[in-house]
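Q: Predicted model follows, preceded by the sequence.
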Amino acid sequence: MRPVAVLASRVRYEEKRLFAALERRGVPYAHVDTRRFSAELGGGARDGGRPRYAAALNREISHNRGLYASLLLEARGVPTVNRAEVVAVCGDKLRTSLELERAGVPVPRTAVALTPEEGADAAERLGFPVVVKPLTGSWGRLVAAVHDRAGAETVLEHRAALPSPQQHIVYLQELVDKPGRDVRVIVAGDEVLGATYRYGDGWRTNAALGGRSERCPLTPELTGPALAAARAVGGGVLGVDLVEGPDGPLVLEVNHTVEFRGFQDAHGDAVDVADAIVSHVLDAAGSGEAG
């Protein structure tokens, strides 16, 4: 059997669990550091006319390297989890929101302004308090809650000074009155692996900011929107983040390189996330398609 490529420039808890799951199954794999990855166009990545890898599991934390690695491998006939199109959609909050909107997935009220100057007006129309988010990024970086126009203008003045033109696009969401937590649901293909509550000391609950996870009961009110959101962005191995609003769960975002340490700790032996991911990758390798 040709090896499974695991794309990762950093080997974290999650990648170590994935390597162990592959080894338990006797699946050959190659750890591919994307910082040392290249591919010659016109077939240079093929070996004897066949793709070099049976499948690829993309765990790259750099959005751009992960996106282009998937593109290159897919062009060589390698089934990739997640596919480049899924990475592209999930890596851009506006693209994600548009796909969720098309699919009728419940989301917080959202607005987008194409300049920081218009952003304050858009925030006022949306209604304070609002959350200002960058289009790309994770771990709660450059995310700010603003409660009035003066606060919005201060945050957006800082955004206007940033060198990246993309940072000048203003993505706004209502600040949902949640019960001090949000919910992470992990989906692999059409299977919901489980859910966790994520608590934080402030309004943000990211694990990278010190948030803690507890096991959350799976209910149709959670699995329905989570599966719908995963399908809307193209499917695969995904972390769907939801917030419990007054009228039911709302999908905040969909993560294409889902971290699952807190989730695994909360579930213990009841769920093996790495093994479920490996199963999905092997299914993709067997069918010749990625999800």
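A: Thanks, I have the structure now. Numbers count the residues shown, from 1 in each chain.
Q: Only C-alpha atoms from now on, for both contacts and neighbour counts.
A: Will do.
Q: Now S279: which helix or strand?
A: helix 273-287 (DSSP states H and E).
Q: Let me see the residues that make contact with that helix.
A: Residues outside helix 273-287 that contact it (Cα atoms under 8 Å, 6 or more residues apart in numbering): 14, 17-18, 21-22, 54-57, 79-81, 188-189, 193, 237, 260, 264, 290-291.
Q: In helices only, show me the residues you listed.
A: E14, R17, L18, A21, L22, Q264 (DSSP state H).
Q: For P246, see how far away the residue nearest to the third one when sequence neighbours are not counted is.
A: Nearest non-adjacent residue to L18, counting by Cα to Cα, 6 or more residues apart in numbering: A274, 5.0 Å away. Counting by Cα to Cα, to the nearest Å, the gap from A274 to P246 is 34 Å.
Q: Of these two, which one has the most company?
A: Using other Cα atoms under 10 Å, the more surrounded residue of A274 and P246 is A274, with 20 against 11.
Q: how near is V278 to C90?
A: The spacing between V278 and C90, counted by Cα to Cα, is 21 Å.
Q: More neighbours: the two, which one.
A: C90 (25 against 21).
Q: contacting residues for G66?
A: When contacts are counted by Cα under 8 Å, 6+ apart, G66 touches L7, T34, N58, R59, E60, V87.
Q: ok, which pair from the residues you listed is furthest apart?
A: Maximum pairwise distance among the contacts of G66 (Cα to Cα): 15.2 Å, between T34 and V87.
Q: who has more neighbours, these two?
A: Taking neighbours as other Cα under 10 Å, T34 and V87 compare with V87 leading, 25 against 21.
Q: on contacts alone, who are the packing partners of the strand or helix carrying that one?
A: Using DSSP H and E, V87 sits in helix 84-90. Other helices and strands packing on helix 84-90, by 3 or more Cα pairs under 8 Å, 6 or more residues apart in numbering; DSSP states H and E, are helix 63-75, helix 93-103, strand 248-255.
Q: Give me the distance between it and the centre of its chain.
A: 9 Å (Cα atoms, centre = their mean, to the nearest Å).
Q: here's the one I want to compare it with:
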Amino acid sequence: MASRVRYEEKRLFAALERRGVPYTHVDTRRFSVELGAPAGGGPPFAAALNREISHSRALCAALLLEARGVATVNRSEVIEVCGDKLRTSLALERAAVPAPRTAVALSPDEGADAAERLGFPVVLKPLAGSWGRLVAAARDRDTAEALLEHRASLPSPMQHIIYLQEFVDKPGRDIRVIVAGDHVVGATYRYSGSWRTNAARGGRSEPCPLVPELVEPALAAARAVGGGVLGVDIVEGPDGPLVLEVNHAVEFQGFQVAHGDDIDVADAIVAYAVAEAERHDGLVPVGEAR
């Protein structure tokens, strides 16, 4: 399921073909389901690998396919949690996963006071979004109030919910760990001249050793949000690793280039999707999927 075929989707197609897994690329922009229609003899696919970049379409696609008995990677509840930073933070809190100190204010007017209580500098993030968009740092109350004034002018009510995190003084990098089920595929350092190290913003990726101090919080974070194929972003805090966020739609071009032939991310994702199909009760064998 993908409306855009990028580097990652091409790698996934190649991995499916190497494994001899029959598949169909479904463009989500051309996908519809009639509710209440006869099932027609069973689910149309053994599993769906959901690569849709639009959060709304990804979530709706997962819900529709799950209602038809299709195993989805990732499941709708995982997409729902990971697509909302507040829900992610609450899931991490319940599982006692170490994370930066976080505060949430229900209006821009309260946001500056919440930031002051948290302690400057703080990072202001939208509840939903990726690639570092609309993420800003406020080093004092004046800056926070200016940013919050802009937020208050935006038309979306969701932008008026203020999500704040402490500014972690990281060593010019953060860490992306890719998890597939209970398997940690690998990790990369992401470096940038800016405090935002997203690969989409030009961050540079380099291999990162998989030490227990990274594996344990990455697996704990993945389980906390419901499991699946996930990118766990970790920052090195003064007292140990802290989980920044968990991504349900993992982009891995920078990760793959950094590791070269040592790790095949697409193959690990396909292996997990095939295993999910085989575990899902009542479905046709993977080799007979249509």
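A: The structure has been received and is ready for your questions. In this text, all values refer to a predicted model and were calculated from it rather than measured experimentally.
Q: sorry, back to before: would you check the span in structure 2 matched by the helix holding V87 of structure 1?
A: Using TM-score structural alignment, helix 84-90 of structure 1 lines up with residues 76-82 of structure 2.
Q: Now the matching stretch: buried residues?
A: Residues of stretch 76-82 of structure 2 classed as buried: S76, V78, I79, E80, V81, C82 (neighbour count, 16 or more other Cα atoms under 10 Å).
Q: re earlier: average distance between the helix holding V87 of structure 1 and structure 2?
A: Superposed on structure 2, helix 84-90 of structure 1 shows a mean distance of 0.1 Å to its aligned residues (mean Cα distance after the TM-score superposition for structure 1).
Q: Quick check: the farthest pair among the buried residues of stretch 76-82 of structure 2?
A: Across these, no pair lies farther apart than S76 and C82, at 10.0 Å, counting by Cα to Cα.
Q: which part of structure 2 lines up with the helix holding S279 of structure 1?
A: Mapped onto structure 2 using TM-score structural alignment, helix 273-287 of structure 1 spans residues 265-279.
Q: quick one: the residue mapped onto R101 of structure 2 from structure 1 and V251 of structure 1, what's the gap?
A: The alignment partner of R101 of structure 2 in structure 1, by TM-score structural alignment, is R109. Using Cα to Cα, R109 of structure 1 is found at 11 Å from V251 of structure 1.
Q: Distance from stretch 122-136 of structure 1 to the middle of the chain?
A: Put simply, stretch 122-136 of structure 1 sits 21 Å off its chain's centre (Cα atoms, centre = their mean).
Q: List the buried residues in it.
A: Of the residues in stretch 122-136 of structure 1, A122, A123, L126, G127, F128, P129, V130, V131, V132, K133, P134, L135 count as buried by neighbour count, 16+ other Cα under 10 Å.
Q: cool, stretch 238-258 of structure 2 as well?
A: Under the neighbour-count criterion of 16+ other Cα under 10 Å, stretch 238-258 of structure 2 has 241-252, 254-256, 258 buried.
Q: and if you look at stretch 258-265 of structure 2?
A: Buried residues in stretch 258-265 of structure 2, counted by 16+ other Cα under 10 Å: A258, H259, D264, V265.
Q: What of stretch 29-43 of structure 1?
A: Within stretch 29-43 of structure 1, the residues that qualify as buried are Y29, H31, V32, D33, T34, counting by 16+ other Cα under 10 Å.
Q: Work out for me the element the residue nearest to V86 of structure 1 when sequence neighbours are not counted sits within.
A: In space, and not counting its chain neighbours, V86 of structure 1 is closest to G234: 5.5 Å by Cα to Cα, 6+ apart. Counting by DSSP H and E, no helix or strand carries G234 of structure 1.
Q: Map G234 of structure 1 onto structure 2.
A: Superposed on structure 2 with TM-score structural alignment, G234 of structure 1 falls opposite G226.
Q: was I right about that match contacting V78?
A: Yes. Assessed by Cα atoms under 8 Å, G226 of structure 2 is found in contact with V78 at 5.4 Å.
Q: if we take the buried residues of stretch 258-265 of structure 2, which one ends up nearest to V97 of structure 2?
A: For the buried residues of stretch 258-265 of structure 2, the residue nearest V97 of structure 2 by Cα to Cα is V265; the value is 24.8 Å.
Q: picking up where we left off before, hey, which of the helices and strands packed on helix 84-90 of structure 1 is tucked in deepest?
A: Greatest average neighbour count among the helices and strands packed on helix 84-90 of structure 1 goes to strand 248-255 (a mean of 22), per mean count of other Cα atoms under 10 Å.
Q: coming back round to it: in the helix holding S279 of structure 1, what counts as buried?
A: Applying 16+ other Cα under 10 Å to helix 273-287 of structure 1 flags 273-285 as buried.
Q: which residues does V87 of structure 1 contact?
A: Listed by Cα under 8 Å, 6+ apart, the contact partners of V87 of structure 1 are H63, G66, L67, H256.
Q: same thing but 10 Å
A: By Cα atoms under 10 Å, 6 or more residues apart in numbering, V87 of structure 1 lies in contact with 58, 63-64, 66-68, 70-71, 81, 233-234, 236, 255-257.
Q: Please apply the same query to D84 of structure 2.
A: When contacts are counted by Cα under 10 Å, 6+ apart, D84 of structure 2 touches H55, P126, L127, A128, G129, E245, V246.
Q: same deal with V211 of structure 2?
A: Taking Cα under 10 Å, 6+ apart as the contact definition, V211 of structure 2 lies against A187.
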